[in-house]
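>>> no sequence on hand, only this structure:
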């Protein structure tokens, strides 16, 4: 018999999350309480926002149905491991929105996952290899979850970073947002040592550590992290070309028709 009310409510909720009709007598037997106590506990769950539907008759009972909002769920060990593994796989998915949502959900789940279950998830992850596309750059789910937690908690983030030329540095940042391009993950953050905004490829990050030091969010130079990343990547890869154009007209006539940024025309030999 479960005498502790919160524990009994969690046990009742776990039973109701099984997709079936639960007769009141069976619930009372499972919980070791009276039918009257079951009815009171059902009312408590409803007050907490869980949509429990009751049906009358000999075959009637209680069932948890879909409501207007997503209520908290109670997971057993196998369900928690399965969801964690699925979210880790989803974190590397190329479907827009799925990867970001997977990282947020994974960060929440792993924050409360018991050590024994974390070990099971890590063991399963180590025994499997995903087939990557593009340049094959992969990101450890642990790196993403640490970063996502730091972003959500507004905690300063410290990590080692390897630049494109192989140069290694240590960074202390105020993480703003994780951005997925479908092929790669980027961190948009304010670099404290350089006193400026930076973008970091997450597959080049190692040893991420949330320091616990809180910070007040700074205003991003652009409207969104995605826009800042787009501009940053564009400027980084922008190349300069010298273009020569020959006009079959006098230089003076051409000069009056060209914008200032085009430069001043020079006459060829002979005018």
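In hand now; what should we look at? In this text, all values refer to a predicted model and were calculated from it rather than measured experimentally.
>>> C-alpha only now, for contacts and for neighbours.
Noted.
>>> for the stretch 101-250 of the chain, what spans make up the helices?
Taking DSSP state H, counting those that start in this stretch as the criterion, the stretch 101-250 of the chain carries its helices at 115-126, 141-153, 225-237.
>>> ok, and what's touching the longest strand seen in the chain?
For the chain, the longest strand by residue count, based on DSSP state E, is strand 168-180. Contact with strand 168-180 is made by 99-100, 147-148, 150-151, 154-162, 185-193, 215, 217, 225-226, as judged by C-alpha atoms under 8 Å, 6 or more residues apart in numbering.
>>> can you rerun that using 7 Å?
100, 150-151, 155-162, 185-193, 225-226 (C-alpha atoms under 7 Å, 6 or more residues apart in numbering).
>>> same check, this time on stretch 206-220
Stretch 206-220 has contacts (C-alpha under 7 Å, 6+ apart) with 143, 146, 150, 154, 155, 156, 157, 158, 159, 160, 161.
>>> just to revisit the earlier point, any chance of CSV for the helices of the stretch 101-250 of the chain, columns mean neighbour count and distance to residue 46?
Converted to CSV, the helices of the stretch 101-250 of the chain look like this (neighbours: other C-alpha atoms under 10 Å; distance: least, C-alpha to C-alpha, whole Å):
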stretch, mean neighbour count, distance to residue 46
helix 115-126, 14, 30
helix 141-153, 21, 30
helix 225-237, 14, 40
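>>> of all these, which one comes closest to residue 79?
Closest of these to residue 79 is helix 115-126, at 10.5 Å (criterion: C-alpha to C-alpha).
>>> put this next to the first one:
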């Protein structure tokens, strides 16, 4: 295999692993000049690969879908079968790292021509693996776009519809995609809020790639897991209440971390924090996490308020009562 062919295949591999490459970075990776990169791009175009180029300081190259499947040594049927299999794997969470499945699916669908992509969509709707938990419908196209943005560290815009029905446009630096129970979540840095946010992917539409690359902020796997856990629990509960704490907002957020999401400043010295659960016991558990010594009031409604008061009253009486006598097991000797 000639050096030119080897270099062209290396270029193709790079183009398939990132959504957008600056020309100067490709040249550095391949150890050639930008002029040579341009010539190799033309060779790949002659082979059927549609490679988009953009000029300027932030310009570069990206691989686009073509009018036919590029020469990947796959038949149309094989390409469709692979895409369907990857979709099933993603929906079933068959791999430890779900982003691996999604990025593989995104890479494949990125080069599928429109007719084959329509076949994949049609077949995917009929494939319902046994035991798959029902959840909100998620667009595989949106998942793929977000996965590519997470992988390439590319800033995106999208429209988000909150549980309240409020529709907003968000600008974010996407960090990770993760499934939790029946939903997919996007963890990202919200540029307008200047804070981490987690969005349900099924409520997200109109993903726009800005082609602006960012330096990812460090997060440990444990921190990512905590973000997703908070997001998963952030749904309307059967028993809900607000706790107004004698804590300034900034202090409260510092103490609560991600569990302080939804809190608002009541005034300079007080913070309102929503808390809830499936019943009054779970709400009581949430209230128990308010730091020691911090006074608060709550608007917990009836009948949960009376139920909680009765349980707490019995607990206090039990704690104030004399200790119960130790049980003597049969056959044991009791000393005088």
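Sure thing, it's come through. Quick caveat, the model's predicted, so the values are computed rather than measured.
>>> just to revisit the earlier point, can you put the helices of the stretch 101-250 of structure 1 in a markdown table and add distance to residue 79 of structure 1?
As requested, those are exported to a markdown table (distance: least, C-alpha to C-alpha, whole Å):
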| stretch | distance to residue 79 of structure 1 |
| --- | --- |
| helix 115-126 | 11 |
| helix 141-153 | 19 |
| helix 225-237 | 34 |
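>>> all strands for structure 2, in order.
So, for structure 2 - with DSSP E - the strands run 21-22, 50-54, 60-64, 154-161, 167-180, 183-190, 195-200, 204-213, 239-245, 264-265, 271-277, 296-298.
>>> distance to residue 254 of structure 2 and mean neighbour count added to those strands, as a markdown table?
As requested, the strands of structure 2 are exported to a markdown table (distance: least, C-alpha to C-alpha, whole Å; neighbours: other C-alpha atoms under 10 Å):
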| stretch | distance to residue 254 of structure 2 | mean neighbour count |
| --- | --- | --- |
| strand 21-22 | 39 | 19 |
| strand 50-54 | 44 | 16 |
| strand 60-64 | 42 | 19 |
| strand 154-161 | 27 | 19 |
| strand 167-180 | 22 | 19 |
| strand 183-190 | 18 | 21 |
| strand 195-200 | 13 | 18 |
| strand 204-213 | 29 | 16 |
| strand 239-245 | 14 | 20 |
| strand 264-265 | 13 | 18 |
| strand 271-277 | 12 | 22 |
| strand 296-298 | 17 | 14 |
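>>> closest one to residue 44 of structure 2 among those?
Closest approach to residue 44 of structure 2 among the strands of structure 2 is made by strand 50-54 (8.0 Å; C-alpha to C-alpha).
>>> the closest one versus strand 60-64: what angle between them?
Counting by axes from the mean of the first three to the mean of the last three C-alpha atoms, to 10 degrees, strand 50-54 of structure 2 lies at 150 degrees to strand 60-64.
>>> what range in structure 1 does strand 50-54 of structure 2 sit on?
Aligned by TM-score structural alignment, strand 50-54 of structure 2 corresponds to no residues of structure 1.
>>> now for that strand, which elements pack on it?
Applying 3 or more C-alpha pairs under 7 Å, 6 or more residues apart in numbering; DSSP states H and E, we find strand 50-54 of structure 2 packed against strand 60-64.
>>> other SSEs contacting the strand it packs on?
So strand 60-64 of structure 2, by 3+ C-alpha pairs under 7 Å, 6+ apart, packs with helix 3-17, strand 21-22, strand 50-54.
>>> now do the nearest residue to residue 155 of structure 2 once chain neighbours are set aside against residue 213 of structure 2, distance only.
Distances taken as C-alpha to C-alpha, 6 or more residues apart in numbering place residue 173 nearest to residue 155 of structure 2, at 4.7 Å, with adjacent residues excluded. For residue 173 of structure 2, the distance to residue 213 of structure 2 equals 9 Å [C-alpha to C-alpha, to the nearest Å].
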